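Trainee: Could you look at this predicted model? Sequence included:
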Amino acid sequence: MVTPHPKQRGQQSEAAVLFEFVGRGLSVLQPFGDNERYDLVVEISGTFYRVQVKTGRLENGRVQFETRSSGTLTNKISKRGYDGEIDVFAVYSPERRETFVVPIEDAPETSMGLRVSAAQKQSPNINWAADYSVERWLETVGE
C-alpha cells in the first residue's frame, strides 16, 4: 500500500472523525478555508467545542500523535502548540479504525501516546486509550 501524502492522510482522518461524530447524531460545523487552528466544531447541548483532528500512529501498543502543528517557513520548520485555540484533539487511528477525544488540558506540549495494549512496565503515568473514547468524552460533556 502506498503511503498517502500528509495532507491526504489528514483529510482521511478528518473524514473518519466527521463520520464518527455525525453517526452519533452530533451537530458538526466545518470552518471555511484552511486558516483556522481547528478542523471542526461540535455543538453539544448548546456548547461549541473546537476540534483539532490528528492522525495517530500505532507504535509499541500506543496510538501516538503530535499535540502541536508543524509548518515550514523558508528553510526552517516551525512547531506551534494549540493552547487557547482548540478545546479537544480528535485522534483517529487508521490501523485500529478508532477515534479518541483528548481535552487540550490533558495533552502535553509536544506529543502524546494513548495505550491500547498492556505496557511491559507498569506506571501511574499511562494514558489509557479507553479513558479517551468518544463515549467517555460525551459522558463528561453531558450528551
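Mentor: Perfect, I can see it now.
Trainee: can we go C-alpha only for contacts and neighbour counts from here?
Mentor: OK.
Trainee: Next up, the contacts around the residue lying closest to R9 once chain neighbours are set aside.
Mentor: Leaving aside its chain neighbours, R9 sits nearest to T55 (7.4 Å; criterion: CA to CA, 6 or more residues apart in numbering). Going by CA atoms under 8 Å, 6 or more residues apart in numbering, T55 touches R9, G10, S13, F65, V91, Y92, S93, P94.
Trainee: If we use 6 Å, what do you get?
Mentor: Listed by CA atoms under 6 Å, 6 or more residues apart in numbering, the contact set of T55 reads S13, V91, Y92.
Trainee: Ok, I44 next?
Mentor: Applying CA under 6 Å, 6+ apart, no residues contact I44.
Trainee: just G23 next, same as before
Mentor: Applying CA under 6 Å, 6+ apart, we find G23 in contact with no residue.
Trainee: again, but for L114
Mentor: R62, V63, N127, W128, A129.
Trainee: How far off centre is the longest strand seen in the chain?
Mentor: The residue-count maximum for a strand in the chain (DSSP state E) belongs to strand 47-55. Its chain's average C-alpha position is 7 Å from that of strand 47-55, according to CA atoms, centre = their mean, to the nearest Å.
Trainee: just checking, next helix/strand downstream of it?
Mentor: Once strand 47-55 ends, the next helix or strand along the chain (criterion: DSSP states H and E) is strand 57-59.
Trainee: ok, and what's touching that next one?
Mentor: With contacts defined as CA under 6 Å, 6+ apart, strand 57-59 is touched by V63, Q64.
Trainee: Same check on stretch 115-131?
Mentor: The contact list for stretch 115-131 (CA under 6 Å, 6+ apart) reads G61, R62, L114.
Trainee: Included below, for side-by-side comparison, is a second structure:
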Amino acid sequence: MKPKSRSPKRFRNTKRAGERSEAAFLHKASSLGFGVAKPWGDSERYDFILDNGRRLLRVQIKATDCLRARAYETRATYTVGKGRAVYSPADIDFLVAHVVPLDIWYVLPVEACIPAPMLRFYPHRKVRCASNSTAKPGTL
C-alpha cells in the first residue's frame, strides 16, 4: 500500500511534530548517556523520565516551529478541562523546548517557566537581557 501524498503546509499537525521532536529527544538524551524511560500512554504531565546517575528527572518536551515577532514561541502549559494550567515542580522537573527548523534544544528548569509561561526564544540573535529569551541551549 502506498502512503498518501500530503502537502506539509495543508496538513500541518502539531501532534505529529511533537512526536517527531520526542523521537529526536530520545535519541539525543540516550546518546548523551542518560537512561531514558517513556511513561505508558500520554496521561502523565511529562514525556520522559531521565536517569542522570544521581536522580530521576521528569521532562516535558515542547516543539515549536512557530515564528512570531522574530521569536519562536511555545507555552509551558497543559490542558485542564477547557482551560490551561502552568507546569509546576509538582508536575515536571525540566521543560525542553525544541526549535524544530533550526534543530536547537533549550533546557529550562520548571521554576523558570512559572512567572512567564509563554516562552519566546531568539536563537538567531544575541539578546543582552530578558527572561526566557536569554535561555541558552543546555543540558540536564
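Mentor: Received the coordinates, thanks. No experiment lies behind these values; they were computed from the predicted model shown.
Trainee: returning to that earlier point: take the contacts of T55 of the first structure and keep only those in strands.
Mentor: Among the contacts of T55 of the first structure, DSSP E puts V91, Y92 in strands.
Trainee: So which bits of the top helix by length along the first structure are buried?
Mentor: Once the first structure is assigned using DSSP state H, the helix that runs over the most residues is helix 6-23. Neighbour-count burial for helix 6-23 of the first structure, with 16 or more other CA atoms under 10 Å as criterion, is recorded at G10, Q11, Q12, S13, E14, A16, V17, L18, E20, F21.
Trainee: Okay, the fourth one and F19 of the first structure: tell me how far apart.
Mentor: Put plainly, it is S13 of the first structure. Here the criterion is CA to CA, to the nearest Å. By it, S13 of the first structure lies 10 Å from F19 of the first structure.
Trainee: do the first one as well
Mentor: G10 of the first structure sits at a distance of 14 Å from F19 of the first structure (criterion: CA to CA).
Trainee: Now render the contacts of stretch 115-131 of the first structure as TSV, adding secondary structure and distance to R136 of the first structure.
Mentor: As requested, these are exported to TSV (DSSP: H, G, I helix; E, B strand; the rest coil; distance: CA to CA, whole Å):
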residue	secondary structure	distance to R136 of the first structure
G61	coil	21
R62	strand	18
L114	strand	14
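Trainee: and for the next helix or strand after the longest helix of the first structure, what span of the second structure is it aligned with?
Mentor: Note on helix 6-23 of the first structure: by DSSP H and E, the next helix or strand toward the C-terminus is strand 27-29. Here strand 27-29 of the first structure aligns to the second structure at residues 35-37, judged by TM-score structural alignment.
Trainee: tell me which residues in the matching stretch are buried?
Mentor: So for stretch 35-37 of the second structure, counting by 16+ other CA under 10 Å, buried means V36.
Trainee: now swap in stretch 49-64 of the second structure and tell me
Mentor: By 16+ other CA under 10 Å, the buried positions in stretch 49-64 of the second structure come out as I49, L50, D51, L56, L57, R58, V59, Q60, I61, K62, A63, T64.
Trainee: Pretty sure Y49 of the first structure sits against V41.
Mentor: Yes. Here Y49 of the first structure reaches V41: they are 5.4 Å apart, a contact under CA atoms under 6 Å.
Trainee: Quick check: chain neighbours aside, which residue is closest to the one residue sitting closest to the centre of the second structure?
Mentor: Nearest to the mean C-alpha position of the second structure, by CA atoms, centre = their mean, lies K62 at 2.3 Å. In space, and not counting its chain neighbours, K62 of the second structure is closest to A97: 4.8 Å by CA to CA, 6+ apart.
Trainee: Tell me which residue of the first structure lines up with the one you found.
Mentor: That one, A97 of the second structure, aligns with V91 by TM-score structural alignment.
Trainee: so what's that match up against?
Mentor: Contact analysis of V91 of the first structure by CA under 6 Å, 6+ apart lists V53, K54, T55, G56, T99, F100.
Trainee: Might you report the residue contacts of the aligned partner of A23 of the second structure in the first structure?
Mentor: Counting by TM-score structural alignment, A23 of the second structure corresponds to A15 in the first structure. Listed by CA under 6 Å, 6+ apart, A15 of the first structure has no contact partners.
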